[in-house]
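> Here is my input; please provide its structure:
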Amino acid sequence: MTATSRRPQVQSFFDPATWTATHVVHDGPGSACAIVDPVLDYDPKSGRTRTASADRLAAFVGEQRLRVEWILETHAHADHLTAAPYLKAKLGGRVAIGEQITTVQKVFQGVFNLEPGFRQDGSQFDHLFRDGETFRIGELAGEVMHVPGHTPADVAYRIGDAVFVGDTLFMPDVGTARCDFPGGDAHALYASVRRILALPGETRLFLCHDYPPDSRPVATETTVAEQRAKNIHVHDGVSEAEFVDMRTRRDATLEMPVLILPSVQVNIRAGELPPKEGNGVAYLKIPVNAL
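Coordinates of the predicted model:
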């Protein structure tokens, strides 16, 4: 079996507070691994962070004797803070994201009026992936797919027969990501989804979120074939015009995510908190009437 045809092992962790799935992709006990979209627990009422979710990942990595080579972000999340810096300090690895994060940094530097020294070149991350770039996780081969639409910087990571799609797709009975954040584009999302769904039908798709109806439990894995047949927003036969009309109308009814304001200003810094002020405390900004 070649590296490109390997079927990686994937251990998924679900955080019910933010409806977020984090994945550890590896090649078996004692192998190299990557962590995809880790969560830092954050209480918006008190402004306190905790590491319980990240510690569950770390415990699994330790139990399986895995070596963390990458901490992969599919995009700058608007619904949870990333635990990337904490896990990097604890387990090692390089923090990476798509190269279009610079576009998102420029937009939100203005939204939050960030400090003059804030860098908009993506240098807070260890690596910026370009579309089509390949990388390795030990013996596993990975490829980066730029899949904009939800944000300009979204990427999916194709590793063997598994693709980590971020927020681009949800379970078939939930649909697709919203496109009304700054830089979002429903036309671009449609093209991105069709690119993913052009992969072989048996390709496993690992999702970043699930918002299940009461009729089923949480699920964070599906397939290309299942999405093409059943996705309520973008199954085969749905035209781009139909999708854009649906997405635009639906997005107009959605509330902002609870943690969008703290999350984005932290995640565009690769998870680091803003610089501490003179009293030794870091502060997050809440723009009033800006979104």
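> rest of the way, CA atoms for contacts and neighbours
Will do.
> and the most centrally placed residue in the chain, what is it in contact with?
For the chain, the residue nearest the mean C-alpha position is residue 74 (3.5 Å; CA atoms, centre = their mean). Going by CA atoms under 8 Å, 6 or more residues apart in numbering, residue 74 touches 36, 37, 97, 98, 154, 155, 156, 157, 164, 165, 166, 167.
> can you redo those residues as JSON lines with distance to residue 79?
Listed next are those as JSON lines, based on distance: CA to CA, whole Å:
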{"residue": "36", "distance to residue 79": "15"}
{"residue": "37", "distance to residue 79": "11"}
{"residue": "97", "distance to residue 79": "17"}
{"residue": "98", "distance to residue 79": "18"}
{"residue": "154", "distance to residue 79": "14"}
{"residue": "155", "distance to residue 79": "17"}
{"residue": "156", "distance to residue 79": "18"}
{"residue": "157", "distance to residue 79": "20"}
{"residue": "164", "distance to residue 79": "17"}
{"residue": "165", "distance to residue 79": "16"}
{"residue": "166", "distance to residue 79": "12"}
{"residue": "167", "distance to residue 79": "11"}
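> Proceed likewise with the subsequent sequence, for comparison:
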Amino acid sequence: MDDPIALASAVVARALAGERPRPIVRSFFDAPTFTATYVVHDPATLRAAIIDSVLDFDAASGRTGTSAADAVLAYVASEGLVVDWLFETHVHADHLSAAPYLQQRLGGKLAIGSAIVEVQTIFGTLFNAGTEFERDGSQFDLLLKDGDTLAIGQLEVTMLHVPGHTPADMAFVVGDAVFCGDTLFMPDYGTARADFPGGDARSLYRSIRRLLLLPAQARLFLCHDYKAPGRDTFVWETTIGDENSANVHVHQGVSEEDFVTMRIARDATLSMPRLILPAVQVNMRAGHLPPAENNGVHYLKIPLNTL
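This is a model prediction of the structure:
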């Protein structure tokens, strides 16, 4: 099998050289969860994918909403796009996925990395989910592996497994656009945390080093931004070259040992994300709520003194 990074680099190079179309990327930033959702499409065929969608959730009331997802729906309709894929870069801990809502209205297949089964095993146990919760990834339409390829119209897509933040993180290389999930943030902010169950700072470093082997001109689209100190605006697009030269945590010259030491120390100072408990138990089910109980109501569990 060809090296996945070589495959992905060739996809980027062909797009940059004009041999294949460059994708059109539209971002939707959800400020309450600091999350960027993307619609990426082929300008020739108008075939599209949606990456990391957001379902509104008010933790105080337990109410869900669809305003963020409806903005995506409106854009898809206005551009005349046909959605073939809904991608999740990983099981998110900071927002609930709107993939089922969007899939019901737009079609397309829902895909995530095949290591989702490891995440489901870890968190199925944490939430004592019982036998109703399958831990085999069957809630998703397709499980992706490192080096897998597919197409969005005439756009070439290569999957890269980038564990560390979680065991199942996947980056999607679509033409010259790279969607890296939570693995990297803007150069002035650094990198993702690696202290969630199943996370690993050493794996994160190695995943990032793989990504930074991609062509420097590749556009890099991030899942989050939190405004680095001294910066007043949200930004969620950069390049592989800028990350290589300027990322405050992992620029060229930072050793694996130095990174791991920094990441573990930094993670020890961070509080848990505000929505981690509701988000994970929904997202491990591909965005579906836990089954309703005999009164017709869906419930989320809050494990006490566990995380």
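> What strand or helix carries the aligned partner of residue 281 of structure 1 in structure 2?
Counting by TM-score structural alignment, residue 281 of structure 1 corresponds to residue 297 in structure 2. Using DSSP states H and E, residue 297 of structure 2 sits within no helix or strand.
> Can you give me the distance of the residue nearest to the centre of structure 1 to residue 214 of structure 1?
Counting by CA to CA, to the nearest Å, the separation of residue 74 of structure 1 from residue 214 of structure 1 is 28 Å.
> now residue 224 of structure 1
Going from residue 224 of structure 1 to residue 214 of structure 1 by CA to CA gives 24 Å.
> which one of these two has more residues nearby?
More crowded of residue 224 of structure 1 and residue 214, by other CA atoms under 10 Å: residue 224, with 19 against 7.
> which residue lines up with that one in structure 2?
That one, residue 224 of structure 1, aligns with residue 240 by TM-score structural alignment.
> need the contact list for its match.
Taking CA under 8 Å, 6+ apart, one finds 211, 212, 214, 215, 216, 217, 218, 219, 220 in contact with residue 240 of structure 2.
> contacting residues around the first one?
Think residue 211 of structure 2. Counting by CA under 8 Å, 6+ apart, residue 211 of structure 2 touches 5, 240.
> And it, what's its match in structure 1?
Matched by TM-score structural alignment, residue 211 of structure 2 corresponds to residue 196 in structure 1.
> Could you verify that its match is part of a strand?
No - counting by DSSP: H, G, I helix; E, B strand; the rest coil, residue 196 of structure 1 is not found in a strand; it is helix.
> For it, give its distance to residue 225 of structure 1.
According to CA to CA, residue 196 of structure 1 and residue 225 of structure 1 sit 11 Å apart.
> do the same with residue 258 of structure 1
With CA to CA as the criterion, residue 258 of structure 1 and residue 225 of structure 1 are 33 Å apart.
> With residue 237 of structure 1 instead?
Counting by CA to CA, the gap from residue 237 of structure 1 to residue 225 of structure 1 is 14 Å.
> Next: residue 195 of structure 1.
Applying CA to CA, the value for residue 195 of structure 1 to residue 225 of structure 1 is 13 Å.
> more neighbours, those two?
Per other CA under 10 Å, whichever of residue 195 of structure 1 and residue 225 has more neighbours is residue 225, with 19 against 13.
> so how far is the first residue of stretch 206-224 of structure 2 from its last?
So stretch 206-224 of structure 2: terminal residues 20 Å apart, CA to CA.
> show me where the stretch 201-307 of structure 2 has helices.
Secondary structure of the stretch 201-307 of structure 2 by DSSP state H, counting those that start in this stretch: the helices cover 201-211, 240-246, 256-267, 276-283.
> Nearest to residue 70 of structure 2, out of these?
Evaluated over these, closeness to residue 70 of structure 2 peaks at helix 276-283, with 18.9 Å, by CA to CA.
> how much does that closest one stray from structure 1?
Here the mean offset of helix 276-283 of structure 2 against structure 1 after fitting is 0.2 Å, by mean CA distance after the TM-score superposition for structure 1.
> Can you check which part of structure 1 that helix sits on?
Taking TM-score structural alignment, helix 276-283 of structure 2 hits residues 260-267 over in structure 1.
> what sits up against that stretch?
The contact list for stretch 260-267 of structure 1, computed with CA under 8 Å, 6+ apart, reads 76-82, 108, 112, 272-274, 284-286.
> how about 7 Å then?
The contact list for stretch 260-267 of structure 1 (CA atoms under 7 Å, 6 or more residues apart in numbering) reads 76, 77, 78, 79, 80, 81, 82, 272, 273, 284, 286.
> again with stretch 87-104 of structure 1
By CA under 7 Å, 6+ apart, the list of residues contacting stretch 87-104 of structure 1 reads 54, 68-75, 84, 120-122, 125-130, 152-155.
> Now, the residues you listed that are in strands?
Per DSSP state E, strands hold the following members of the contacts of stretch 87-104 of structure 1: 68, 69, 70, 71, 72, 127, 128, 129, 155.
> The equivalent of residue 63 of structure 2 over in structure 1: what's it in contact with?
Using TM-score structural alignment as the criterion, residue 63 of structure 2 maps onto residue 48 of structure 1. If you count contacts by CA under 7 Å, 6+ apart, residue 48 of structure 1 has them with residue 42.
> could you redo the last one with a cut-off of 10 Å?
41, 42 (CA atoms under 10 Å, 6 or more residues apart in numbering).
> Next one: the equivalent of residue 246 of structure 1 over in structure 2 from residue 216 of structure 2, what distance?
Taking TM-score structural alignment, residue 246 of structure 1 has residue 262 as its aligned residue in structure 2. Plainly put, residue 262 of structure 2 is 25 Å away from residue 216 of structure 2 if you go by CA to CA.
> Which of the two has more residues huddled nearby?
Taking other CA under 10 Å, residue 262 of structure 2 and residue 216 do not tie; residue 216 has more neighbours (17 against 13).
> Am I right that the more buried one is in contact with residue 241?
Yes - using CA atoms under 10 Å, residue 216 of structure 2 makes contact with residue 241 at a distance of 4.0 Å.
> now the ones in strands among the contacts of stretch 87-104 of structure 1 in JSON lines, with distance to residue 31 of structure 1 and neighbour count?
Formatted as JSON lines, those follow (distance: CA to CA, whole Å; neighbours: other CA atoms under 10 Å):
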{"residue": "68", "distance to residue 31 of structure 1": "9", "neighbour count": "25"}
{"residue": "69", "distance to residue 31 of structure 1": "10", "neighbour count": "19"}
{"residue": "70", "distance to residue 31 of structure 1": "13", "neighbour count": "24"}
{"residue": "71", "distance to residue 31 of structure 1": "15", "neighbour count": "25"}
{"residue": "72", "distance to residue 31 of structure 1": "17", "neighbour count": "25"}
{"residue": "127", "distance to residue 31 of structure 1": "22", "neighbour count": "16"}
{"residue": "128", "distance to residue 31 of structure 1": "24", "neighbour count": "18"}
{"residue": "129", "distance to residue 31 of structure 1": "23", "neighbour count": "19"}
{"residue": "155", "distance to residue 31 of structure 1": "24", "neighbour count": "29"}
